[in-house]
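>>> What follows is a protein structure lacking sequence information:
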């Protein structure tokens, strides 16, 4: 049985806690964090602590905290044996103390604290320094998901960028679309079937193949009309954000 200590109390910690705490191959021995109120969520079934310098012994210590705090907190931990891993997409493994066995366990998913649907399909990107630690980390990762990939720090950094573009940027476009609808007094709800179908298509087609509309048809007149509509005073607040994106997307020869 793998003995695991979870450091942090945010969304990723809650997700990992909910999954690992009920897994028969994992002993989730302790949760450590500074937020006393947040620790109450974990303390109902697992020992908790606010002390980073007095950790129990474990096979794996999972540092699930904000990216900019990883290096500072990692160097404060008193770990005598076991492996320390962080969960960030954009932070190198080198941010962890060199004298420790170290690695990365990065779930490639937007997590809100609850267990997502189709959890077993969530890619887990792992990195370690030696084969023995890769084996340990993969053993833990397969307790969470059926898809585990070895991804180094530079590959993960680029993958994280792609994930932000695909997820966060797309969601911001949905927000801008909702602003247009609100400005014109039409319900955004009318767009939901279109958004759902677009997301469904991308599961089976490449983004290039899934492209439709004026871009696919080469309809420059409609493209120009859309750009002019965005210049109208009532929509000026989103013109600068959308115009370059539209030019880039529509400008490609499809």
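Here it is on my side, so go on. Every value quoted in this text rests on a predicted model; they were computed, and no experiment measured them. Numbering: from 1, shown residues only.
>>> From now on I want contacts and neighbour counts done on CA atoms only, so please keep to that.
Noted.
>>> Now do the same contact list for residue 150.
Applying Cα atoms under 8 Å, 6 or more residues apart in numbering to residue 150 gives the contacts 125-127.
>>> Redo the residues you listed as CSV? Include secondary structure and distance to residue 201.
Listed next are these as CSV, based on DSSP: H, G, I helix; E, B strand; the rest coil; distance: Cα to Cα, whole Å:
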residue, secondary structure, distance to residue 201
125, strand, 25
126, strand, 29
127, strand, 31
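>>> need the strands for the chain, in chain order.
2-7, 26-32, 48-49, 60-63, 83-86, 101-107, 124-128, 148-150 (DSSP state E).
>>> Between the ones you listed, which one is closest to residue 178.
strand 101-107 (29.4 Å; Cα to Cα).
>>> and here's the other structure:
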């Protein structure tokens, strides 16, 4: 991953973005193939993608110019399901925190204490999918990063944690296909009739753990009795330990 990120040095990035600008200026119909994204205060785009990796270029302007301090606003951190490597580029100095997920068979996963670090151009941070995440702290200097993400997830779900409580706030599917199935399950939860129940029951047997559990939660909204019956089955014979534990706790809590 590091060698891939280093292929996108400053000269290469300038050529890439210069070519994109020329293409847009020369044709009003030109569409940039890379996907743009903005998640304040970060903005960036996909600059390379193949069957193994996806490479993003991301930039954060000086925070003092864009937003006030967080104050009491609830903030969170996302632990992606894929391995990733962050290479800092054109960065004089940036402070950051890395977090690890603490797993306990008897309880839901939580965030461990942060590990503080500082980086500059040429430094990198590797984050293990499903276990580690990072956030940038406020700074008065611009920060640029080249981020390489593995195409195949190490963990089935991407988890979202509250920084205030360190508790799990929600999950989304790590893979695109599973994410679509998650959306389908959510849509079926708002449909009435036996067809929706049957489809959700089928999805609750999907080989992907996250899809099974999402389907079960959606099923509960449509048919609580069928969901309870399926939950009892999952408590006894689901192949995943975490699902069995979740099913047992759910049944105990009624």
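The structure has been received and is ready for your questions. A quick note: this is a predicted structure, and the numbers were derived from the prediction, not measured.
>>> Overlay them and tell me the TM-score.
Once the chains are overlaid, their TM-score stands at 0.27 when taken by TM-score structural alignment, normalised by the length of the first structure; 140 aligned residues with a Cα RMSD of 7.2 Å.
>>> on that earlier part again, of the strands of the first structure, which approaches residue 18 of the first structure most closely?
Using Cα to Cα, these put strand 26-32 closest to residue 18 of the first structure, at 10.2 Å.
>>> What angle do strand 2-7 and that closest one make with each other?
Angle between the axes of strand 26-32 of the first structure and strand 2-7 is 20 degrees (criterion: axes from the mean of the first three to the mean of the last three Cα atoms, to 10 degrees).
>>> which strands and helices sit next to strand 26-32 of the first structure?
With contacts defined as 3 or more Cα pairs under 8 Å, 6 or more residues apart in numbering; DSSP states H and E, the packing partners of strand 26-32 of the first structure are strand 2-7, helix 11-20, helix 36-43, strand 48-49.
>>> In a markdown table, list the strands of the first structure along with distance to residue 242 of the first structure.
Output for those, formatted as a markdown table (distance: least, Cα to Cα, whole Å):
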| stretch | distance to residue 242 of the first structure |
| --- | --- |
| strand 2-7 | 40 |
| strand 26-32 | 43 |
| strand 48-49 | 47 |
| strand 60-63 | 37 |
| strand 83-86 | 35 |
| strand 101-107 | 30 |
| strand 124-128 | 32 |
| strand 148-150 | 35 |
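>>> Minimum distance to residue 192 of the first structure: which of the ones you listed has it?
Evaluated over the strands of the first structure, closeness to residue 192 of the first structure peaks at strand 101-107, with 27.1 Å, by Cα to Cα.
>>> Identify the residues contacting residue 235 of the second structure.
Taking Cα under 8 Å, 6+ apart, we find residue 235 of the second structure in contact with 243-248.
>>> swap the cut-off to 7 Å and go again
Shown in contact with residue 235 of the second structure (Cα atoms under 7 Å, 6 or more residues apart in numbering): 244-245, 247-248.
>>> Not counting its neighbours along the chain, what's nearest residue 38 of the second structure?
Take residue 38 of the second structure and drop its neighbours on the chain: the residue closest to it by Cα to Cα, 6 or more residues apart in numbering is residue 44, 6.5 Å away.
>>> and the one you found, what helix or strand is that in?
Using DSSP states H and E, residue 44 of the second structure maps to strand 42-49.
>>> quick one: buried residues of that strand?
44-47 (16 or more other Cα atoms under 10 Å).
>>> Residue 182 of the second structure contacts residue 211, correct?
Yes. With contact defined as Cα atoms under 7 Å, residue 182 of the second structure counts as touching residue 211 (6.1 Å).
>>> who has more neighbours, those two?
Between residue 182 of the second structure and residue 211, residue 211 has the larger neighbour count (other Cα atoms under 10 Å), namely 25 against 22.
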